[in-house]
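K.L.:
Sequence below, structure please.
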Amino acid sequence: MAMNIKEMLQNLGIQNSNPSYSTGNIWGDTHGSQIDSFSPVDGQKIASVAAASDEDYKTVLQQAVAAAAYWKAVPAPRRGDIVRQFGDALRKHKTDLGTLVSYEMGKSLQEGLGEVQEMIDICDFAVGQSRQLYGLTMHSERPSHRMYEQWHPLGIVGIISAFNFPVAVWSWNTALALVCGNVCIWKPSSKTPLCAIACQHILAAVLKANELPEGISSLLIGNAIGDKMNNDPRINLISFTGSTRVGRIVSTAVASRFGKSILELGGNNAIIISKDADLDMSVIGAVFGAVGTAGQRCTSTRRLIIHEDIYDTFRERLVAAYEQLRIGNPLDENHHVGPLIDKDAVESYLKAIEKAKQEGASFLVEGGLLEGDSYTSGCYVKPCVAEVENHFSIVQEETFAPILYLIKYKTLDEAITLQNAVPQGLSSAIMTLNLREAEQFLSAAGSDCGIANVNIGTSGAEIGGAFGGEKETGGGRESGSDAWKGYMRRQTNTINYSNTLPLAQGIKFNI
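P.N.:
Just a heads-up that it's a prediction; the model follows:
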């Protein structure tokens, strides 16, 4: 594997053991500290990355400010063409980049390749969007006046992303921000720096080929970078993906300087399994939602709220499905579940299991750490299932691991109340063939989440829809629909083409 990984890194432009951060199109040494990237797949050190220093940060911001002045004047369709070229470059590097995502983060190879496909898809979406940055026209109450609104770039967009989707979430933000006329500065998770370097290298090559300024897209790696970005008034928008705890810090810092933020925070997602559900579909949706990416998605299924009439039957089928799961090297497509990101995540998983037992949970499928020659990294755990009450404090929390909680209900009103009775509000789903149940779930009196699905699980959102959630999930929206508006500022314009100056609301001002 070592030779294959080395070749893969070289194909992505990472050709030495100490790849550094990028300022736009320039790759060079820095004076910052060193960050080591270890694979949770086998525990091996992949490479060391130079973290950005204070001087590096200063340089990047200076370049971004200069680039922003240039980029906002470039016609939006031309900006879209650059994003199109980036999407084409991703197509060429899909296999290598998807493999790197799988190896550095630990998700299955299929999911790694799927994440790169999401990047390609959002580029395609953004290219079309570059010709559709529409404003509205309004009728003025004053004669011979015309009113309309238009959208302008914000300037500099800061993107702070998490380890679990080390490339896709950045692309959601970057593709839209670029076509909207902004420049981007990316602070990735220090747990997956090589994925970020590879992406930046691919985009930097496109920018260089088009003779565009440095600083249109920049990368800063390091644990201290986020605080600098959050408090920097030159960065007009911070898009943050991560925990609710850190999101509060980000939100407070950015708001204190009247900056804008897009917050994509925690999820505690439930699927309601109706007595009128297709049980075959429901089992598939529940299992994938709970164990995909080893439960490390913000949209992972954490809770199953199951009707009492089918509870025993569904529980039996679910346990049987869990017994068939194959856990191991995610680069092997025969495995369903890979490792957690690191040993800290394992510790959090084990503590959650212990806390659930202390609160009265009954485990149908026991969890635990996997050991042996196939699990040398110490990051492989068993997906587990427990019967609980929704009010348990551990159930109210988001544990980034494959722990699934089962809860019984009698009526749909009760199920919806249970679904909504957590602090988070990201994704939700109901499995039912009953049209009335589906419509009630989607109504204003139904799910309080930003995403509500019928007969599909809680994970696997498409880029065409706006992605995000309510309550402690932060209220941000990324990706499709009109999420592009979050990266622009609205301006209302009134044009008087008469030879007088009538005032609004019929006011008279004679001088």
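K.L.:
Could you use CA atoms for every contact and neighbour count after this?
P.N.:
Noted.
K.L.:
So residue 74 lies in a strand, does it not?
P.N.:
No - Residue 74 is assigned coil when assessed by DSSP: H, G, I helix; E, B strand; the rest coil, not a strand.
K.L.:
Let me see the ranges of the helices in the chain.
P.N.:
Here the chain has its helices, by DSSP state H, at 2-11, 54-71, 76-105, 109-129, 168-179, 193-209, 225-230, 244-256, 279-291, 311-323, 343-359, 393-396, 412-420, 435-442.
K.L.:
Point out the most buried one among these.
P.N.:
Across the helices of the chain, averaging neighbours per residue (mean count of other Cα atoms under 10 Å) puts helix 168-179 on top, at a mean of 26.
K.L.:
list the helices and strands it packs on?
P.N.:
For helix 168-179, the packing partners by 3 or more Cα pairs under 8 Å, 6 or more residues apart in numbering; DSSP states H and E come out as helix 76-105, helix 109-129, strand 156-160, strand 183-187, strand 478-479.
K.L.:
Make TSV from the helices of the chain and add distance to residue 366 to it.
P.N.:
Below are the helices of the chain laid out as TSV (distance: least, Cα to Cα, whole Å):
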stretch	distance to residue 366
helix 2-11	34
helix 54-71	47
helix 76-105	25
helix 109-129	25
helix 168-179	32
helix 193-209	33
helix 225-230	38
helix 244-256	28
helix 279-291	14
helix 311-323	10
helix 343-359	9
helix 393-396	17
helix 412-420	24
helix 435-442	32
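K.L.:
And the helices and strands packed on helix 168-179: which comes nearest residue 249?
P.N.:
Nearest to residue 249, of all the helices and strands packed on helix 168-179, is strand 156-160, at 12.9 Å by Cα to Cα.
K.L.:
Which neighbouring residues are in contact with the most centrally placed residue in the chain, exactly?
P.N.:
Residue closest to the average C-alpha location in the chain (Cα atoms, centre = their mean): residue 169, at 4.2 Å. The contact partners of residue 169, by Cα atoms under 8 Å, 6 or more residues apart in numbering, come to residue 161.
K.L.:
how close does it sit to residue 489?
P.N.:
From residue 169 across to residue 489, the span is 22 Å (Cα to Cα, to the nearest Å).
K.L.:
same question, residue 481
P.N.:
17 Å.
K.L.:
Equivalent analysis for residue 255, please.
P.N.:
Distance of residue 255 to residue 489, given as Cα to Cα: 16 Å.
K.L.:
Second chain to compare with the first, below:
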Amino acid sequence: MANVLKVTNPATGELIQEVRINSEEEINQALKNGHEAFNKWRKVNAHERSRLLQKWSGIVQDHKEEIAKIMTLENGKPLAESRGEVDYATSYIDWYAEEAKRTYGRTIPANTESKRIIISRQPVGLVAAITPWNFPAAMMTRKAAPALAAGCTFIVKPAVETPLTTMRLVELAYEAGIPKDVLQYVNARGSVIGDIFTKSEYVRKISFTGSTPIGKQLIKNSADTVKHVTMELGGHAPLIVAEDADLDFAVQQTILTKYRNAGQTCVCANRIIVHENIVDSFSEKLAEAVKKLKVGNGLEPDTQVGPIINEKGYEKVAAQIQDAIDKGAEVLAGNQFNVNKEQGYFFVYPTVLKNVSTDADIMQEETFGPVAPIVSFKTLEEAVEIANSTPYGLAAYFFTNDYRTGTYFHDHLDFGIIGWNDGGPSGAHVPFGGMKESGLGREGSIEGIEPYLETKYLSIGNL
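P.N.:
Here you go, the predicted structure:
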């Protein structure tokens, strides 16, 4: 196996940079260094940790354009989205800079006059994280910031497709004064790093964002050493449009959630479920709007939809479209491609499919591409049944102006994140995570620092 990663631009196939793969010995040494640094970092007071995180955030913002360009080059997303992701990434650092000072303990009234009971919180130890390619900045800071705020040390393995963004963020953290052994990155293949992280005696927690099958394997492998785990896994989000919905607004919000990052997000709407009385109108409006989206290189200022990350991703999306068509779907927009396998770029034009069979692959498997399959429903119960019919429970969306319909959907949809007339519910201040096979734990908000803390209680007797 080659000892370098070839990082390429998915919009052109051009080589951006070669990145050296760390050896197993180097990775294990980094883990040892992180473990040893933990004993010093945990003693740094919370206000100082907060100050260092705030400084890191400021330096990242000072380099916003540089980081955004790196991200677009290696990821392909439009530059405007990359700039937005830098802001999203620093919002997590800012949030947890504040939460560092709020890892409160408490006292509990004792059941006898001779005792006093004190509850304290302490960091779990060295945290090892594996992050995805689709949000290379935000998914890193969403894990690193609460870990460092809690007093943990942190090591991250970025995706092989997009290591450069993470590497630059870590370099800027060092400029802010965060010690090098407290925050580290390593570059390796996922199949290699998973075994090293889960078997290591130094790692006390694994944080992973990625596919459900890999997450399940990491959970199994972490069991032998009883590591803490946070898993943000696959999604297959439904988007329900009720009969009374504002169609123009629903279309605008559907585009926001479906075609961002070329549909390559874990929370994007993958199944569009529309009431039968408005499905024709909604489908027509969506298709017309989608046809106007500009596809191209993310560095071009008017680009709205970039490329698929690689050939494997393209082949899955293309196969899902063809399978849906074979099972009776009607193409209202898209089903066009700009592909050059030799040069290494893969564009799928935003696609809208109507009358999709519920047994089509695209209705059962996560898509990760700019394709909106539309099905219709008659009753609210039927809409919920379709929405809940997969093993996934990460995000769901619905559009209605009737509080009774909205309350029913909220109560019956089995998803950790729900947007009611909102196609963009994510933020550093809210708990992000899924139900069922979409994960364990939450990231963001006050819940996001909890997985990095242990609870200890002290019972003082003979007072």
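K.L.:
Send over the TM-score of the superposed chains.
P.N.:
After superposition, the two chains reach a TM-score of 0.95 (TM-score structural alignment, normalised by the length of the second structure), with 459 aligned residues with a Cα RMSD of 1.8 Å.
K.L.:
quick one on the thing from earlier: can you check which of the helices and strands packed on helix 168-179 of the first structure gets nearest to residue 319 of the first structure?
P.N.:
From these, taking Cα to Cα, the stretch that ends up closest is helix 109-129, at 23.7 Å.
K.L.:
Please tell me which residues of the second structure the closest one aligns onto.
P.N.:
Mapped onto the second structure using TM-score structural alignment, helix 109-129 of the first structure covers residues 79-99.
K.L.:
So what's the gap between the matching stretch and the chain middle?
P.N.:
Distance of stretch 79-99 of the second structure from its chain centroid, counting by Cα atoms, centre = their mean, to the nearest Å, is 13 Å.
K.L.:
Check the mean deviation of it from the first structure.
P.N.:
Per the superposition on the first structure, stretch 79-99 of the second structure and its aligned residues are separated by 1.0 Å on average (mean Cα distance after the TM-score superposition for the first structure).
K.L.:
Near the aligned partner of residue 300 of the first structure in the second structure, how many other residues are there?
P.N.:
Under the alignment (TM-score structural alignment), residue 300 of the first structure maps onto residue 268 of the second structure. Using other Cα atoms under 10 Å, residue 268 of the second structure has 34 neighbouring residues.
K.L.:
So residue 268 of the second structure is in contact with residue 237, correct?
P.N.:
Yes - contact status for residue 268 of the second structure versus residue 237: in contact at 6.3 Å, counting by Cα atoms under 8 Å.
K.L.:
hey, what's in contact with both of those two?
P.N.:
With Cα under 8 Å, 6+ apart as the test, residue 268 of the second structure and residue 237 both reach residue 395.
K.L.:
if we can go back for a sec, wait, which of the helices of the first structure is closest to residue 150 of the first structure?
P.N.:
helix 76-105 (13.1 Å).
K.L.:
mean per-residue distance, that closest one to the second structure?
P.N.:
For helix 76-105 of the first structure, the mean distance from the matching residues in the second structure following superposition reads 0.9 Å, by mean Cα distance after the TM-score superposition for the first structure.
K.L.:
What is that helix packed up against?
P.N.:
So helix 76-105 of the first structure, by 3+ Cα pairs under 8 Å, 6+ apart, packs with helix 2-11, helix 109-129, helix 168-179, helix 193-209.
K.L.:
is it possible to export those helices to a markdown table including distance to residue 88 of the first structure?
P.N.:
Below are these laid out as a markdown table (distance: least, Cα to Cα, whole Å):
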| stretch | distance to residue 88 of the first structure |
| --- | --- |
| helix 2-11 | 16 |
| helix 109-129 | 8 |
| helix 168-179 | 13 |
| helix 193-209 | 10 |
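K.L.:
residue in the first structure matching residue 370 of the second structure?
P.N.:
The alignment partner of residue 370 of the second structure in the first structure, by TM-score structural alignment, is residue 402.
K.L.:
and that match, how many neighbours does it have?
P.N.:
The number of residues packed near residue 402 of the first structure is 27, by other Cα under 10 Å.
K.L.:
looking at it, it is touching residue 297, isn't it?
P.N.:
No - assessed by Cα under 8 Å, residue 402 of the first structure is found out of contact with residue 297, at 9.8 Å.
K.L.:
returning to what we had before: right, and the helices and strands packed on helix 168-179 of the first structure - which one's nearest residue 50 of the first structure?
P.N.:
Nearest of those (Cα to Cα): strand 183-187, 13.3 Å.
K.L.:
any residues touching that closest one, and which ones?
P.N.:
By Cα under 8 Å, 6+ apart, the list of residues contacting strand 183-187 of the first structure reads 64, 67-68, 71, 155-161, 170, 174, 177-178, 215-222, 225-226.
K.L.:
and it with helix 193-209, angle?
P.N.:
Between the axes of strand 183-187 of the first structure and helix 193-209, defined by axes from the mean of the first three to the mean of the last three Cα atoms, to 10 degrees, the angle is 160 degrees.
K.L.:
Could you dump the helices and strands packed on helix 168-179 of the first structure into CSV and include distance to residue 418 of the first structure?
P.N.:
Formatted as CSV, those follow (distance: least, Cα to Cα, whole Å):
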stretch, distance to residue 418 of the first structure
helix 76-105, 33
helix 109-129, 30
strand 156-160, 32
strand 183-187, 36
strand 478-479, 27
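K.L.:
what about the ones you listed, which gets the closest to residue 47 of the first structure?
P.N.:
Closest to residue 47 of the first structure of those is helix 76-105 (Cα to Cα; 10.3 Å).
K.L.:
What is the aligned counterpart of residue 329 of the second structure in the first structure?
P.N.:
Checking TM-score structural alignment: residue 329 of the second structure goes with residue 361.
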